[in-house]
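>>> Next come a sequence and a model predicted from it.
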Amino acid sequence: MEEQKQIIEKIIRLRLAQILVNDRYKNGDFKIPIHLALGHESLAVAVDASMMDNDHLLLTHRNIHYNLARIDTLKDEIDEYYLKVEGVASGHLGSMNLSNPDRNIVYSSSILGNNLPVSTGFALGNTLNNNSGVTFVVTGDGAIEEGAFYESLIFMKSNNLSTIIINENNNYSLGTKIDERRCKIDLSKIASSIDVEHIQLSGNDPFKYIETITA
């Protein structure tokens, strides 16, 4: 029960932190682009709770919720957005490329789909080095339109790499809805065609997310 309480409290903390960042962003306090993830807090907290010490996480430009879930204080991330040396990455990475190797966030990319082949290489390195850790990679509904998504998926399957791809579908790529830019993509059929497990979840139930990820 106490663990569940902590998870719920962290979700609320992430939401409040993003509201604070958004207020400062609207005031012009930050001189860098910052992509919020309001409504995605439960998944980020679930991934954080599911990761073991030897697991690693690779993110997209929309990484604020995952980074917040894996730091101890909001100040570290705020300082990074101000590009201060006290920030998570000493003010060198800002928002869109923010990583935190000390907390196993090893890479974030502002290039659409770029973190997928990087995660593939990272997972391959784990296999070659006999590291049993899982490589988590987060992508979005826009990035699955890139060739790198399919190529990475095939390589991961062909080499039996220990990876989990999390596709956050918020129905938008920039300001364009899915049905305004492309035909429907059925990920379950793509996954089944190469014998990859595909599970679709919706809603904001962190405990269901954790149960699925750790199954």
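Cool, got the structure.

>>> CA only for contacts and neighbour counts going forward, please
Will do.

>>> which residue sits closest to Ile164, ignoring its sequence neighbours?
Phe136 (4.9 Å; CA to CA, 6 or more residues apart in numbering).

>>> Next, the one you found: secondary structure please.
strand (DSSP: H, G, I helix; E, B strand; the rest coil).

>>> Leu58 is in contact with that one, correct?
Yes. Phe136 lies in contact with Leu58 (CA atoms under 8 Å); the separation is 6.3 Å.

>>> Now for these two: what residues contact both?
Ser119 (CA atoms under 8 Å, 6 or more residues apart in numbering).

>>> So for those two, which sits in the more crowded spot?
The residue with more neighbours, out of Phe136 and Leu58, is Leu58; 24 against 21, by other CA atoms under 10 Å.

>>> elements contacting the helix ranked longest in the chain?
Secondary structure of the chain per DSSP state H: the longest helix is helix 2-26. Here helix 2-26 touches helix 41-50, helix 64-69, going by 3 or more CA pairs under 8 Å, 6 or more residues apart in numbering; DSSP states H and E.

>>> Report the angle between that helix and helix 41-50.
130 degrees (axes from the mean of the first three to the mean of the last three CA atoms, to 10 degrees).

>>> Now the helix or strand where Asp79 lies: buried residues?
Secondary structure from DSSP states H and E places Asp79 in helix 74-81. Buried residues in helix 74-81, defined by neighbour count with 16 or more other CA atoms under 10 Å: 74, 76-81.

>>> Tell me how far stretch 12-19 lies from the chain's centre.
17 Å (CA atoms, centre = their mean, to the nearest Å).

>>> this is the comparison structure:
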Amino acid sequence: MLENEKLIGLYKTMQTIRKVERKIEEEYKYDEMKTPIHLSIGQEAIAAGVCLHLRKDDYIFGTHRSHAQYIAKGGDLKKMIAEMYLRKTGCSLGRGGSMHLIDPEVGILGSTAIVGGNIPLGTGTALASKLQNNDKVTVIFFGDGAVDEGTFHESLNFALLKKLPVIYICENNHWAINSHQSQRHSGESIYRWADGYGIPSYQIDGNDVLKVSEYAENAVSRCRNGEGPTFIECITYRWKGHIGTVNDVGIGFRPQSEYDYWISKDPIKWYADYLKATGVLNDKMDESIDEEIDQLIDDAFTFAKNSPKPLPEELMDFVFAD
């Protein structure tokens, strides 16, 4: 059972992710963020629950939808928002945008917009940890669409063969762009694909941050003890559309009834109610947490907007080695 400090920490992380993305959503319409964005509103419990059990020197790899993982792992928020605005102070120096977030100081080795492209990369760092005989853990986050890629299967087979310290987190939100899982897979249990390779594999409620935390903690322990990889399929739902700020409901894509059902399963509201029912959180504490997070976000956006843009003569910097 987690102590109260960690329970509150999970709540702060989830609220920070939600509030940051709501602020991005609010500001995006002004067209100052010259980058595509992919929001993970509704999926906050997964990144929070997993990253709670990682050390600063553990590694994570994300996808095109990685704001949540960056925040949960402790990435510099000011640098992240500056990257949204493509400023020189951004975490990728204004050259990567929303889909290419990185902060090596806290183990965020990058995210990639190539579907499934991060899976072999993370498997590679896990191999490096194994060869170096350290106990660093690698976690790879990806969506249900990535499991259709060959690199997914090749990586899982190799990870089990070498007993690598890697955790595969499938954030199954049912939709790959506008293609529902039922149109792509004959079954609804992605975790069984990993189980077929012999990897300990589980399907859990990805909106229950305590459940995510429990399974992640066990997976991290297995890695540190040299027991090899774990696969966790987290069932969740993104509230917004695949890209941008629209929700693509009622226009031939996602049905309203499905959307309404998942809105009712808001992972943050459920967790807040749980914390208040158990006496860990009260309204005064909740208000204080909101104020603290809002100030962090205001500071990050002010920093980003006041940061310098890359200059035309710097276009070729970092493209070729000297």
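The structure has been received and is ready for your questions. Note that the coordinates shown come from a computational prediction; the quantities given were computed from them, not determined experimentally.

>>> Superposing both, give me the TM-score.
Aligned and superposed, the two chains score 0.93 in TM-score terms (TM-score structural alignment, normalised by the length of the first structure); 215 aligned residues with a CA RMSD of 1.7 Å.

>>> how about Lys79 of the second structure, what's its partner in the first structure?
Matched by TM-score structural alignment, Lys79 of the second structure corresponds to Asp76 in the first structure.

>>> What segments of the first structure are helices?
Using DSSP H, helices in the first structure cover 2-26, 41-50, 64-69, 74-81, 115-128, 147-158, 178-181, 187-193, 206-214.

>>> want to throw the helices and strands packed on helix 2-26 of the first structure into CSV with distance to Asn104 of the first structure?
Formatted as CSV, these follow (distance: least, CA to CA, whole Å):
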stretch, distance to Asn104 of the first structure
helix 41-50, 10
helix 64-69, 10
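
>>> winner for burial among those helices?
helix 64-69 (a mean of 24; mean count of other CA atoms under 10 Å).

>>> if we can go back for a sec, which outside residues touch the helix holding Asp79 of the first structure?
Here helix 74-81 of the first structure makes contact (CA under 8 Å, 6+ apart) with 17, 21, 30-32, 67-68, 85-95.

>>> Give me the mean deviation of that helix from the second structure.
Once fitted to the second structure, helix 74-81 of the first structure is off its aligned match by 1.8 Å on average (mean CA distance after the TM-score superposition for the first structure).

>>> From the chain's centroid, how far away is that helix?
With CA atoms, centre = their mean, you get 18 Å for helix 74-81 of the first structure.

>>> Report the inter-axis angle for it versus helix 2-26.
30 degrees.

>>> Map Asn67 of the first structure across to the second structure for me.
Aligned by TM-score structural alignment, Asn67 of the first structure pairs with Tyr70 of the second structure.

>>> Who are the contact partners of that match?
So Tyr70 of the second structure contacts 101-102, 108 (CA under 8 Å, 6+ apart).

>>> What is the corresponding segment of the second structure for stretch 127-143 of the first structure?
Stretch 127-143 of the first structure maps onto residues 130-146 of the second structure, going by TM-score structural alignment.

>>> which parts of that stretch are buried?
Within stretch 130-146 of the second structure, judged by 16+ other CA under 10 Å, the buried ones are 130, 135-146.

>>> tell me the centre residue of the second structure?
Gln69 (3.3 Å; CA atoms, centre = their mean).

>>> That one reaches Ala47, doesn't it?
Yes. Using CA under 8 Å, Gln69 of the second structure is in contact with Ala47, at 5.1 Å.

>>> Return the member of the contacts of Tyr70 of the second structure nearest to Lys56 of the second structure.
Closest approach to Lys56 of the second structure among the contacts of Tyr70 of the second structure (CA to CA): Ile108, at 9.1 Å.

>>> Contacts only, for Lys157 of the first structure.
Lys157 of the first structure makes contact with 194, 196, according to CA under 8 Å, 6+ apart.

>>> how close does it sit to Glu2 of the first structure?
38 Å (CA to CA, to the nearest Å).

>>> same question, Gly125 of the first structure
37 Å.

>>> Please say which of those two ends up with more neighbours.
Gly125 (13 against 7).

>>> can you pull the contacts of the more buried one?
Applying CA under 8 Å, 6+ apart, we find Gly125 of the first structure in contact with no residue.

>>> Would you agree Ile165 of the first structure is in contact with Phe136?
Yes. With contact defined as CA under 8 Å, Ile165 of the first structure reaches Phe136; the gap is 6.1 Å.

>>> What is the aligned counterpart of Leu39 of the second structure in the first structure?
Under the pairing rule here (TM-score structural alignment), the equivalent of Leu39 of the second structure within the first structure is Leu36.

>>> err, Asn207 of the second structure, not the other one
Aligned by TM-score structural alignment, Asn207 of the second structure pairs with Asn204 of the first structure.

>>> quick one: its match and Leu43 touch, right?
Yes. Using CA under 8 Å, Asn204 of the first structure makes contact with Leu43 at a distance of 7.3 Å.

>>> buried stuff in stretch 2-15 of the first structure?
7-8, 10-11, 13-15.
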